[in-house]
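Trainee: Kindly return the folded structure for what I paste below:
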Amino acid sequence: MAVVIQERRASGEGSSIASPGPIATAESFGPTDRRRGWIVTAVIGALAAITRLTLLNYPTDAGTPVFDEKHYVIQAYQLLGNGWLEDNPGYGLVVHPPVGKQMIAIGELLLGYNAWGWRIIAALSGVAIVVLVTRIVRRMTRSTLIGAIAGLLAVFESVLFISSRMGMLDIFQALFVVGAFGCLIVDRDRVRERMAAAAARGTIGLSDYGPRLGVRWWRFGAGVLLGLALGTKWSGLYYIAVFGLMSVAFDVAARRAYGVRKPWKGTAIRDIGPALYALTGIPLVVYLLSYLPWFASETGVYRHVVGNQVPEGGFFGWVPDDLRALIYYSAQSLKFHEGLTNSAGNHHPWESKPFAWPMSLRPLLYYYVDSENVSGCRTESCVKAILLVGVPAMWWLSLPMLAWLTWMAIVRRDWRYGTVLAAYGAGIVPWFASLDRQMYFFYMVPAAPFMVMGFALVLASVLGPADASVERRRTGLLVVCLYLAVVIANFVWLWPILTGLPISTGMWQQELWLPSWR
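Mentor: Predicted coordinates:
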């Protein structure tokens, strides 16, 4: 079967790539301006490093961790002195998988038990997220300019910024999730390269199901990263489900685009099995490997519950005792989380629900020292505070942005908008199923990079396609630059309450724009 391929410029700034139909319409597999792309990425990465690493060791609570750092930093340090085994004796139960705490422990191993040690890996992860967002959006849009816009938005996005400067878990999950997303975007391009090669050889029509695609290492890499995300927090399961469906959708679209006679059956026969292996089996293996120190121990929490709390034999007697013990261990941790409900009387002054997260209507106070213990603001009454709050110039516009993504994905059938929307939804939609549970705004950290990508795609629409008139492009570029300036100015205004710098109580009140921020 003949397949018609229409060439399209690979490096067009802001070019529109529609969802593929029965005929392949784009033969570009990535931007071609590689040297400029890496230079731009390096500059944005350096800017991210400067913002994330400046005064990284400040503030502390008299030399000790702040907020939930007090849980994870201490648990991470225990790993170093206990053969990478976590018992959490101070709290009686380990409430999250170990990968995030292992990441913190690496920093403490390198730099010691101090603020630099327990925050350095989080900061480097934050820098890596900015770089990944830049590269991913550049590849999706075939535009280094749009990738640079996405990178700048990520640098000055305050939720990612603060999370990169705290020894907590969410920034690591965000890193692994964004990395997995990027791997699947590259895998999509690689699949289409292989399909194009098969079309050039005239072998597309040899089977109703299309060609076999061979080993897909980028998808394998996505599976490894998803396993690390699951090993950081169990909410990684949502991304495994969504990204698995996304990968299958990419495969169906590729087979349709290159004229495979039975693309759905071809995907079912040739692609779904390997996808389950790569995006379900591999994550499970990586998750289990993260517990190797626990499996190797004799004193780990719930290490030998089979025969005690868990009866031997029975319906699940065929499951190895070590694995049954881990399942029991995980169930107890989940039970702890599920018990933190409002109906059971568990309330926190800074908790929030997912319907407030997209616009950052209820932020989270990480650190606060009142005027009696603070000096340095040149007034008699000073305050130091860190408030996890989204930059209003982005977060307050998130609902219109999501509406535009939905329109472009459904009506215009643009795959880029649909994938970003799905990834963003994986970070927030599942939480609506358990509204009674105690929740916090930092649950949005893994979704924040996809919000940034969404805004970058919207700004690409504002900028206009590469073949638009000069006047159209200049007007679009002016609007984009003005918006970036507003975001940066907004970030600079919030800087004192993002970093804990001493400010007057009057200035503190001016920083709190909404009653719900107080």
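
Trainee: C-alpha from now on. contacts and neighbour counts both.
Mentor: Noted.

Trainee: Residue 383 belongs to a strand, doesn't it?
Mentor: Yes: membership of residue 383 in a strand is supported by DSSP: H, G, I helix; E, B strand; the rest coil.

Trainee: Pretty sure it sits against residue 376.
Mentor: No: shown here, residue 383 and residue 376 do not form a contact pair, counting by Cα atoms under 8 Å, at 9.4 Å.

Trainee: here's the other one to compare against:
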Amino acid sequence: MALFAGLLRFVRLGTPHDIIFDETYYVKDAWTMLMTGEARNWPEKVGAAHTPIDQLFASGQTHLWLSSAEYVVHPPIGKWCIALGLRLFGGASNPFAWRAATALAGTIAVLLLCRVAFQLFHNLPIALMAGFLMSIDGLGITMSRTSLLDNFIMLFVLAAFSCLLSHRDWALHRLQEAYKHDSHTGNFTVVETTRVFGGRRQQTKLLLNARGPFIACSWWRLAAAILLGLATATKWSGAYFFAIFAVTSVLWDSYARHQVGYRSWFTSAILIDGLPAAAYMLPAWVITYLASWAGWFIHPDSYMHNWAASHRGEGVTWLPDSLRSFAEYHKEMWLFHTTLDTPHPYMSNPLTWPLQIRPTSFYWEELANNTGLCKLAPHATCVAAITSLGNPILWWLACICFITGLVICVFSQHGDWRFLAVTVGLLAGWLPWTQYLHRTTFTFYSIVILPWMILAICYVAEWLRKNLTKSNYRITCRITLVVIGLVSAFFYPIWTAVPVPYDFWLAHMWLPSWL
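Mentor: Presented below is the predicted three-dimensional model:
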């Protein structure tokens, strides 16, 4: 699945040979960071002809940056990833190199999603289905073929989620082994539980009067904290994933204690699991974030590096000058992000992201009609487009599956921790944006929730596997995958700038808001 995804992402990656959409910020920032250690300003236009800098950059004139440091509004890790691609694949004059890092991130994410799906459902066909859906989704493809930051956030948080699932498996195994030993004491309490939903309303269970082993610390959980620090060091929205994933992981530990048969699981969630986990996860996350700014601290001409020296008595006065400047810089970034309300033709309300109501047009150009698929209609207008639109059938089906999964979980006899696992990514990547409905936002931000949209489909598929006959289950899955696959094949040209007749492009605009 990862190799298949790689083909869809790397073939023709250097097309178009233009800086598209917000590549104008991140590619040039990454290049100057690679050349000078810090992002530098660029002139908007150059020469007597007032040629746009993006046009000159794309033509190979990549040396025209200014000496002054640029005011950047996102942390540096994502741009350093882009810079690594520039270093490895031919420099700034090669569009393939601009996008190589995001394409690689999108390909690795498919492999990670297969692993996460297998960790959750322990079924190889469902894991492969998750990878297939991730491979062919339009948002996953366009974001992997465009040098923006959001693909790196998606990769880091998905990797962190996989680590937390591995921690859960490790912790559950330790609890089960410890329970076999501790249960010899015979110190049990009989507990009767009543459930409002489901067929059985009352259940009797023996709970051991002990708290069990210490499971708060593991290398998996430390790795997750570092990965979430890298996500936050790419864009601040990664902080929401850290908060929600950390709390969820502690709840998993506590529920595992209860599931195995230990008593006082809620107290354990706070005292035994929660506080020790916070004691090392939070510092690891903060240190990772601060380390990403090493270049800013090292270079004396970085943006606002000397702010404290020229503003005595201002800012956070008890901090050393370098940290005081750093804090003031972050204050400016915060004000930018929370007050950005400049109208944009492709801005979209965050509430509509899961339905892909308003996609972002990354690229549009009219071409000669003797290229690509335009040869099939030589007298028609020929266009090339990159529309950051998810496979509509996949996303709409995922929304239905979230609702269906909630109903399944509520009416199941014991609930299902896996539905919480499916839901937390959506909560972390989408729900926080609802507090910024006034802000200028774009649908392509939703790439961070794509893995969990697919996991919602997998969750319902797993339920169907256990509740339908084998033949009916296979027919249902095959029809679903074939339909989604055909829709992706239909949309692929307008995700990847393949020249097509204008009428063919227009046939993809199913909703007026997609235009």
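
Trainee: so what sits against both of residue 383 and residue 376 of the first structure?
Mentor: 502, 503 (Cα atoms under 8 Å, 6 or more residues apart in numbering).

Trainee: the more surrounded of those two?
Mentor: Using other Cα atoms under 10 Å as the criterion, residue 383 of the first structure and residue 376 rank with residue 383 on top: 25 against 14.

Trainee: Now do the same contact list for the spatially most central residue of the second structure.
Mentor: The centre of the second structure sits closest to residue 154, judged by Cα atoms, centre = their mean, with a distance of 2.0 Å. Taking Cα under 8 Å, 6+ apart, we find residue 154 of the second structure in contact with 109, 231, 447, 448, 449.

Trainee: ok, and the most crowded of these?
Mentor: Neighbour counts for the contacts of residue 154 of the second structure, by other Cα under 10 Å, peak at residue 231, which reaches 32 neighbours.

Trainee: That one matches what in the first structure?
Mentor: Using TM-score structural alignment, the partner of residue 231 of the second structure in the first structure is residue 229.

Trainee: With respect to residue 315 of the second structure, which of the contacts of residue 154 of the second structure is nearest?
Mentor: Of all the contacts of residue 154 of the second structure, residue 231 has the smallest distance to residue 315 of the second structure: 27.1 Å, by Cα to Cα.

Trainee: was I right about that closest one contacting residue 149?
Mentor: No: between residue 231 of the second structure and residue 149 there is no contact under Cα under 8 Å: 9.9 Å.

Trainee: quick one on the thing from earlier: is it possible to get CSV of the contacts of residue 154 of the second structure that adds secondary structure and distance to residue 87 of the second structure?
Mentor: Shown next, in CSV, are these (DSSP: H, G, I helix; E, B strand; the rest coil; distance: Cα to Cα, whole Å):
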residue, secondary structure, distance to residue 87 of the second structure
109, helix, 22
231, helix, 22
447, helix, 26
448, helix, 26
449, helix, 30
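
Trainee: Count the neighbours of residue 184 of the second structure for me.
Mentor: 8.

Trainee: Packing partners of the strand or helix carrying residue 255 of the first structure?
Mentor: Using DSSP states H and E, residue 255 of the first structure sits within helix 236-257. Packing partners of helix 236-257 of the first structure (3 or more Cα pairs under 8 Å, 6 or more residues apart in numbering; DSSP states H and E): helix 170-201, helix 217-230, helix 263-270, helix 272-276, helix 415-426.

Trainee: In the stretch 51-200 of the second structure, what residue spans correspond to strands?
Mentor: In the stretch 51-200 of the second structure, the segments counted as strands under DSSP state E, counting those that start in this stretch are 51-52, 188-194.
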